[in-house]
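Novice: Mind looking at a prediction? Sequence and model below.
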Amino acid sequence: MDRASIAAADSPRQFIDWSEDGQPATASWRSANGALAPKRVVPVDDTITADAAYRLASQGVAMLWTGDFQNARQILTALEHRTRPRPDQAERTTAELFYRYRQNRSHRARILGLLLVPLGIGNIIALRRAPDIHAATVAAYGSITEASVVSLHEVLGTIGAHQWRSTGIPVAALNASIHPHYGTFFPVRSEYVDLVARAPLATPTVAFDIGTGTGVLAAVLATRGVPRVVATDIEPRAVASARETVSRLKLSRQVEVQLTDLFPEGRADLIVCNPPWIPATAHSLLDAAVYDPGSRMLKGFLAGVLGHLQPNGEVWLVLSDFAELVGLRSRDDLLNVIAAAGLRVIDALEAPAVHSRAADSRDPLHEVRRNEVTSLWRLCAS
């Protein structure tokens, strides 16, 4: 069983039902992103207009496409245009801008997720002019063995992710490329990687990388000479991705990847964590790499880290200040959580935003992203 099938096995099976030519029809619902099966489904084809499709989606009605695949893409593009945020001339606080941004993202995802396509046995879309999506969808859903239905928007996302995976993402700190699995956070933001690559490093015997994702930080620690690194993640996809990263970079003797929530057994001289940096609800499984409801992971990591740290050991907490800039967490809140965990700050290394979204002036949160700073907090027992 492949890793996508293992992940899917943890979720209850869902089905969708519709009527076609007066006959009832049913199929298995697939979503690698945790979306629930739509309750109302109607078959549509090339004759539907973009306006009609938008009206149906706005009413919560899903559309199962039966026409030409490329025409379905055009309808999806038209829906995307209709869900773009309109220019807002009102004076708004940063917190209000963030709320409106998330509100629009949620609305947009709901609308775009309601245009569906059939995914048949062998991971084939049986529509005219449909591309070969076998490899991309196996990575996301596993091997399809029964009639299924998926969101076209999600399918296109799996294709994009597969292209990234095939091409690889260059990581300057490793002088190599990472090939992430679908569903893991892609290391396209170099700030946090570069901070770990340049932070003062003594000679730790063992390091832990908590919430490893693609394994990029564990790999950086290993290439900096840490003889043993234990990387953990709670998500099976991330564990599979990290293990492949380690193997590709020929670091398997130094780095062990474990499927576990937060800490492995034992203690380490250095414990590193780059948790999701926004304390808000994740609207999808993919959002979980960015959104940490109630700061669960951040607080859990800090509360438990001393129990796994060697005497005189060091903790590296890598965190963006985005949440502070949009009013979801203050700097004092963060420092109080650190202090309550029995830790004190040794130093804080900072990196300004250089990721592409910081340069996108069309983004309603452009000013926030442009001013964003990622910090590596060096902590020890107080």
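Specialist: Perfect, thanks for sending it.
Novice: rest of the way, CA atoms for contacts and neighbours
Specialist: Noted.
Novice: Please enumerate the helices of the stretch 151-300 of the chain.
Specialist: Taking DSSP state H, counting those that start in this stretch, the helices of the stretch 151-300 of the chain run over residues 152-167, 190-198, 216-223, 236-248, 296-305.
Novice: would TSV of those helices with distance to residue 183 and mean neighbour count be doable?
Specialist: Listed next are the helices of the stretch 151-300 of the chain as TSV, based on distance: least, CA to CA, whole Å; neighbours: other CA atoms under 10 Å:
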stretch	distance to residue 183	mean neighbour count
helix 152-167	8	18
helix 190-198	19	19
helix 216-223	15	24
helix 236-248	7	22
helix 296-305	18	18
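Novice: Nearest to residue 47, out of those?
Specialist: Closest approach to residue 47 among the helices of the stretch 151-300 of the chain is made by helix 152-167 (17.7 Å; CA to CA).
Novice: What segments of the stretch 1-150 of the chain are strands?
Specialist: For the stretch 1-150 of the chain, strands defined by DSSP state E, counting those that start in this stretch occupy the ranges 14-20, 23-29, 40-44, 61-65, 115-119, 148-151.
Novice: now these as CSV including distance to residue 352 and mean neighbour count?
Specialist: Formatted as CSV, these follow (distance: least, CA to CA, whole Å; neighbours: other CA under 10 Å):
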stretch, distance to residue 352, mean neighbour count
strand 14-20, 44, 15
strand 23-29, 42, 14
strand 40-44, 46, 17
strand 61-65, 42, 22
strand 115-119, 39, 26
strand 148-151, 37, 23
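Novice: of all those, which lies closest to residue 157?
Specialist: When the strands of the stretch 1-150 of the chain are compared by CA to CA, strand 148-151 sits nearest residue 157, at 9.8 Å.
Novice: Can you spell out which helices and strands pack onto the closest one?
Specialist: strand 23-29, strand 115-119 (3 or more CA pairs under 8 Å, 6 or more residues apart in numbering; DSSP states H and E).
Novice: another one to put next to it:
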Amino acid sequence: MLQWQEQGLPHQAWWRSESATAMPAKVQAADDSMPADQAYRLICEGTALVWRGDFHNARQLMLALGRRLDRKSRGKSTASAASPVDFPHAFHLHRQTQAQRARVLSGILIEFDAQWHCALRRAPDWRQACEQAWGSLPGAGQGAVVPLRELLGAVGSHEWRKKGVEIPALGTHAGAPARIHAHYGVFSPVRGEYLDLVARAPLPAAGMAEAWDIGTGTGVISALLARRGVQRMVATDMSERALACARDNLQRLGLERRAELLRTDLFPEGRCGLIVCNPPWLPGKAASLLDQAIYDEDSRMLRGFLQGLAGHLLPGGEGWLIISDLAEHLKLRTRENLLAWMDEAGLQVLGREDIRPRHGKAHDGGDALHAARAAEVTSLWRLGVR
């Protein structure tokens, strides 16, 4: 419960944040009369601002804070432009800068009542987006305070969920291009080149009756394999949100009867002829909910998949590991590490399908990690028991 004073009167509300943003120790009210420089100074000094002015002006203030952070970041970049890119130091510095930016931009707070209604002037009705993202508030008629940055993220997620992402590899459904609808907190397959690998890799005969999708997320890999003719899919995940999202997408595509969804860590019991895993690609600690789809601390999921794969494969079966080599270019992991983990797990490489990224950052020379992104290759490793 966040507690603060306004004009000598006590206020309190539930603190709602799913990022690394800690509940602020100091809070004060702010409105349209506060200059951006003063807001920036207060937030940098550790004081969060509960917004009492016009909602659109709160968004403008956040943009103004972002411009100040950008100027500061450009100054540092110019100072180090003559130096060669030094990975992994440049990567850790990049994450540090991102974390600082998130902390400052999360310093503007928006208050809601117990029904996710915001009383600010010109505040849109985003109750449905908040309900979808965060559910109902704990009760007792108490409202909530949310960082504006996270609120806009929830609203953006709500819009993407409604629109969906077209997945060409899935073909069409009901006469229209097939789409995947990501829920809040579940990574969207907007970067879909890895799905082209799943669509073209030769399916093992042992995997046509049943395949497992480890860490299913949106369920897109399960849907794609079912479309390719696999008779039954078992999709696992530790996240209830991911399982609900996968269930929704499989139902939308008319594939729900061919899939079983299980909340479990990595593998279900038994053996299977095709086991697919697309783990987070970078070793590191997740700093937010969506970061969990990008960062795999100590490569726990990757190593767990490799170590357990041989014990769950049927004779003649294959395990498909879908992973980028970006971590190798960032010097966070070596190719030798990956191959050694495969060897230690009693696995052999049966084949490998590669594809280059198509996303914009791979061609953005101004991106802090451009040198690594430009060299990145995504691979589908076909693994068998040695």
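Specialist: Ah, there it is. Keep in mind that this is a model prediction, so the values were computed, not measured.
Novice: Can you pull the TM-score for these?
Specialist: Overlay of the two chains. TM-score (TM-score structural alignment, normalised by the length of the first structure): 0.94; 368 aligned residues with a CA RMSD of 1.2 Å.
Novice: Output the strands of the stretch 1-150 of the first structure as a markdown table; include the columns distance to residue 256 of the first structure.
Specialist: A markdown table is the format used below for these (distance: least, CA to CA, whole Å):
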| stretch | distance to residue 256 of the first structure |
| --- | --- |
| strand 14-20 | 35 |
| strand 23-29 | 35 |
| strand 40-44 | 46 |
| strand 61-65 | 44 |
| strand 115-119 | 36 |
| strand 148-151 | 35 |
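Novice: wait, which of the ones you listed is closest to residue 277 of the first structure?
Specialist: Smallest distance to residue 277 of the first structure across those (CA to CA): 28.1 Å, for strand 148-151.
Novice: What is the mean deviation of the closest one from its aligned residues in the second structure?
Specialist: Here strand 148-151 of the first structure, set against the second structure after superposition, deviates by a mean of 0.4 Å using mean CA distance after the TM-score superposition for the first structure.
Novice: Need the single longest helix in the second structure, by residues.
Specialist: helix 55-80 (DSSP state H).
Novice: Is it correct that residue 220 of the first structure is in contact with residue 194?
Specialist: No: counting by CA atoms under 8 Å, residue 220 of the first structure stays clear of residue 194, with 9.2 Å between them.
Novice: any common contacting residues for these two?
Specialist: Shared contacts of residue 220 of the first structure and residue 194 (CA atoms under 8 Å, 6 or more residues apart in numbering): residue 173.
Novice: what's the closest of the helices and strands packed on strand 148-151 of the first structure to residue 204 of the first structure?
Specialist: strand 23-29 (47.8 Å).
Novice: Have a look at how far, on average, the closest one is from the second structure.
Specialist: With mean CA distance after the TM-score superposition for the first structure, strand 23-29 of the first structure averages 1.0 Å from its match.
Novice: what helices or strands is that strand leaning on?
Specialist: strand 14-20, strand 148-151.
Novice: now it: how far from the chain's centre is it?
Specialist: Relative to its chain's centre, strand 23-29 of the first structure lies at 30 Å (CA atoms, centre = their mean, to the nearest Å).
Novice: Check stretch 208-223 of the first structure too.
Specialist: That offset, for stretch 208-223 of the first structure, works out to 16 Å (CA atoms, centre = their mean).
Novice: now swap in stretch 29-46 of the second structure and tell me
Specialist: 30 Å.
Novice: And the contacts of that stretch?
Specialist: Contacts for stretch 29-46 of the second structure (CA under 8 Å, 6+ apart): 6, 24-26, 48-54, 57-58, 61, 64-65, 104, 107.
Novice: Can you state the residues of the first structure onto which it aligns?
Specialist: Using TM-score structural alignment, stretch 29-46 of the second structure lines up with residues 43-60 of the first structure.
Novice: Trace residue 89 of the second structure over to the first structure, please.
Specialist: So, by TM-score structural alignment, residue 89 of the second structure is matched to residue 96.
Novice: on that earlier part again, now tabulate the helices and strands packed on strand 148-151 of the first structure in TSV and tack on distance to residue 145 of the first structure.
Specialist: As requested, those are exported to TSV (distance: least, CA to CA, whole Å):
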stretch	distance to residue 145 of the first structure
strand 23-29	10
strand 115-119	10
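Novice: and the lengthiest helix in the first structure, how far from the second structure on average?
Specialist: Counting by DSSP H, the longest helix found in the first structure is helix 94-112. Compared with the second structure after fitting, helix 94-112 of the first structure deviates on average by 1.2 Å (mean CA distance after the TM-score superposition for the first structure).
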